[in-house]
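K.L.:
the amino acid sequence is not available; the structure is as follows:
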């Protein structure tokens, strides 16, 4: 009987995201169950070539690896890079000014147990495969992105259809082009914590999953938290987020979009500033359309994660989200948000930002 009780307790812990933090110290949410490349071989990326010995593509081509970097700069992709299962990508190991990829998709499709930290993924229109996303984790499991920077996604910035146990935390998801979508999540459960979402048409995120959405900042949206009137029944903990309109916002009330009666929502401590006057002074906005209103969080860990108020989250996220040290693209994203409604564009081409290196910024 005791053995069975321990087994049930362990399963419940996995479901609720309360298991030990395997990904790294401080990892949170459902993706924290990922073991990444723990215990595997340390492999160092020694050049910025698209392929070959010492390249990033070669380093991620086999499982059970911890990927470090001895070089800094952009890796210009000639084709999508497919990650292997059971790997950890330590972008923070790169020398200043950091490491990233541009002009192609990073794919974890069909893989499991992947940890990516302090890494830049900038697809942009140099990628001629317009049906690709900046980061794709479709049909994957146990994935965590932390302090990453995702920009210029064509299909989606982040695609997570049929993805199980994922966390996107402390990251910047900015300036999607093409479809101009932030993130598409189906499957779950998913945790989205402490992220900065900048200038997207929609899907910040689109979530057809049981989801924790905590301490996010969304700026210059046309539609922010979206369920797309799905026929599925899902639960959503939406806590202490700040929605801020910008010049591209056509309907300020679309901070919650297409929330139907099949969705169960615990919304608490969320603010929206819809004045576009350069001053942050929002009002509480916790009405979630026709969704079923929950009296308590659907997941018992959500309230504990929501340590910051929406205002505190604004300060913290703008100070520390994204890959470190901040590069030209992320600095531009943050400075855009700080105008608090005065500036912001939903782009169709990264070059339109006016940043160096054709809009990709220089690493």
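P.N.:
Noted; the coordinates are in hand. What you see is a predicted model, and the numbers here were worked out from it, not measured in a lab.

K.L.:
only C-alpha atoms for contact and neighbour calcs from this point on.
P.N.:
OK.

K.L.:
can you give me the helices in the protein?
P.N.:
Using DSSP state H, the helices of the chain run over residues 2-16, 56-59, 302-305, 310-320, 328-337.

K.L.:
with distance to residue 108 and mean neighbour count added, can I get those helices in TSV?
P.N.:
Listed next are these as TSV, based on distance: least, C-alpha to C-alpha, whole Å; neighbours: other C-alpha atoms under 10 Å:
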stretch	distance to residue 108	mean neighbour count
helix 2-16	22	12
helix 56-59	13	22
helix 302-305	26	16
helix 310-320	25	19
helix 328-337	23	20
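
K.L.:
alongside the first one, take a look at this:
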């Protein structure tokens, strides 16, 4: 059993300019072309620049070393080639940007072991993740790597990555909050790759609370192409937008799942390949999604069916599906067991079928036919597409399956090992991992991630690393402007002819909640990550009870806050630890030095985890920016703590004109964002800025 903690920090973004909707300024996306629910991930923005200088597994200058550092960081590559890991790469420190497009030459591949994002706020672009199964003999039973995984996390965007040769799923990014997987090639999972279930060969797990999957290519998978949902961490909140993807040559279930999911399934291209046609009946070939339902009695999602908007999906082999997405592609894919007894299984087609799409964050949407063309042209690590991705795209275009593994029952195109791709004329030392040639990295004297020549052309100082953090009028730091410029031509070409659809443009900043074991006991300082710690003056330990954290009474607790946080309210919810006559109610008697009478905010001593917990919200006298202190007396409370800020604009009364000082206090000719980032030039887009020490609104 897991216990969900506790400290949640929520910041609602309110438009600084209280005028018409046309004057609102969108938050800075992760990068130009970032779309969907992960559009506003910040990654390493504003942090240090780290250089990967070698292809070793570990040590200074390695990819693992860069990922193990803390704080916001942007990782650039001074070398191309394949990094053969010697153990799993589990990334536990977030606020990270992996800029694979900076590798000079053919790019970067990570091989032999899986990569997992086990933390929030990650941007990964133009990387290759190809573990394979040759380490299975070394690792023994249980070596079942995904290609790339992230589960029960948040704020992740994966763009233009190539993921293949997994023993489990190639891409398992599901059960998270606010994520996007876009423009990726997910290929050739391994059927007899050494999985404990014997056969596997699964493509992808997709879903989450605010999850977008668009313009991806899934090719040559035995099943899960993809599997949508289900994950307890997101449950009924699972909201997934699945559009403009291309699926080719699935042989098993294809796309299925979606239990209790809320989803848009729009403008996808389902192309049966040789393995599909030879191994599956016509019904499976027509599948858009084989929807299931949770049958675990007592589960909160027991017999709760998906709610789906389905439209615009295409199957070139079975054009009848194009005209009847719902009937042939969804409804007839539901098991007869359910459809023949709808009352028993709570199956209601009218409730299940949505007439309008659910709201989703903006995605440039193409027709299914146009998406097919764009994805084949641009998906994957396509700045320098390697021979494997080229083979996959060729198979899709030609309707072929060039290689097949020797495992019993393998459909055409389904392999068991990367070595099944061996050409007939390959030399003895042939390696399935494509050769990625490296060229000389451009000169970067100050090691700020921007080449000297690029800086000089833009009036920056190649001897001053600080200018990497200067911000342009769109909110990108200069080093981001550089790394994004390397692939601007791809971003522009891939989106051509599409329509920027989507209802949502603004995303709350949500720092994570944390999960600890029910029996956890922590010493006097508890570090939750992201600069949040909980400590007390008396060195008392902390523990958990159910979903709540147990606090010591009669001592002052200090909760440190993330940088730039401004908390104006705090909410406590819980019950008391002791119920005997030796203890009284648990009373909150102080917050940040402000005293409260014992009865003002109290939790009754006879309250219990099985009852509805007491709850109260307190407005602070002054917003807290660094820390919050509080003291409980009379009993040990077991509480959840929620920190809130409305982040209200205080500039509603500011006019559109100001008097500029010409000297003295407040005189500064530079322009700044309202967050304090210095701009490299006068802003050209509407918004709220600081100039000459004054807040200025620039309108359209």
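P.N.:
Nice, thanks for sending it over. Everything numeric here is computed off the predicted structure, so don't read it as measured data.

K.L.:
where does the TM-score land?
P.N.:
Here the TM-score for the pair of chains, by TM-score structural alignment, normalised by the length of the first structure, is 0.87; 341 aligned residues with a C-alpha RMSD of 2.4 Å.

K.L.:
related to what we said a few turns ago, got the helices of the first structure as CSV, with distance to residue 133 of the first structure columns?
P.N.:
CSV is the format used below for these (distance: least, C-alpha to C-alpha, whole Å):
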stretch, distance to residue 133 of the first structure
helix 2-16, 28
helix 56-59, 17
helix 302-305, 29
helix 310-320, 24
helix 328-337, 18
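
K.L.:
which one of the ones you listed lies closest to residue 181 of the first structure?
P.N.:
With C-alpha to C-alpha, the closest approach to residue 181 of the first structure among the helices of the first structure belongs to helix 328-337: 15.8 Å.

K.L.:
mean shift between that closest one and the second structure?
P.N.:
Aligned to the second structure and superposed, helix 328-337 of the first structure gives a mean residue distance of 0.6 Å (mean C-alpha distance after the TM-score superposition for the first structure).

K.L.:
give me the angle between that helix and helix 310-320.
P.N.:
Orientation of helix 328-337 of the first structure against helix 310-320 (axes from the mean of the first three to the mean of the last three C-alpha atoms, to 10 degrees) gives an angle of 150 degrees.

K.L.:
what sits closest to the residue mapped onto residue 78 of the second structure from the first structure if chain neighbours are left out?
P.N.:
Applying TM-score structural alignment, one finds that residue 78 of the second structure aligns to residue 70 in the first structure. Distance criterion C-alpha to C-alpha, 6 or more residues apart in numbering; nearest residue to residue 70 of the first structure, sequence neighbours excluded, is residue 46 at 5.3 Å.

K.L.:
what's around the one you found, how many residues?
P.N.:
Other residues within reach of residue 46 of the first structure by the criterion other C-alpha atoms under 10 Å amount to 17.

K.L.:
and it, how far is that from residue 324 of the first structure?
P.N.:
Using C-alpha to C-alpha, to the nearest Å, one obtains 20 Å as the distance from residue 46 of the first structure to residue 324 of the first structure.

K.L.:
same check on residue 304 of the first structure?
P.N.:
For residue 304 of the first structure, the distance to residue 324 of the first structure - C-alpha to C-alpha - is 26 Å.

K.L.:
equivalent analysis for residue 253 of the first structure, please.
P.N.:
Counting by C-alpha to C-alpha, the separation of residue 253 of the first structure from residue 324 of the first structure is 33 Å.

K.L.:
looking at these two, which is more packed in?
P.N.:
Higher neighbour count among residue 253 of the first structure and residue 324: residue 324, with 21 against 17, using other C-alpha under 10 Å.

K.L.:
spit out the contact partners of the nearest residue to that one once chain neighbours are set aside.
P.N.:
In space, and not counting its chain neighbours, residue 324 of the first structure is closest to residue 118: 6.3 Å by C-alpha to C-alpha, 6+ apart. Contact analysis of residue 118 of the first structure by C-alpha atoms under 8 Å, 6 or more residues apart in numbering lists 90-92, 146-149, 322-324.

K.L.:
out of those residues, who's the most crowded?
P.N.:
Ranked by neighbour count (other C-alpha under 10 Å), the contacts of residue 118 of the first structure have residue 322 at the top, with 30 neighbours.

K.L.:
counterpart of it over in the second structure?
P.N.:
Aligned by TM-score structural alignment, residue 322 of the first structure pairs with residue 380 of the second structure.

K.L.:
circling back: give the aligned equivalent of the residue nearest to residue 324 of the first structure in the second structure.
P.N.:
In the second structure, residue 118 of the first structure lands on residue 126 (TM-score structural alignment).

K.L.:
quick revisit: residues near the match of residue 78 of the second structure, how many?
P.N.:
14.

K.L.:
do the same with residue 166 of the first structure
P.N.:
Other residues lying near residue 166 of the first structure total 31 when counted by other C-alpha under 10 Å.

K.L.:
for residue 313 of the second structure, see how far away the counterpart of it in the second structure is.
P.N.:
Residue pairing (TM-score structural alignment): residue 166 of the first structure is matched to residue 179 of the second structure. From residue 179 of the second structure across to residue 313 of the second structure, the span is 23 Å (C-alpha to C-alpha).
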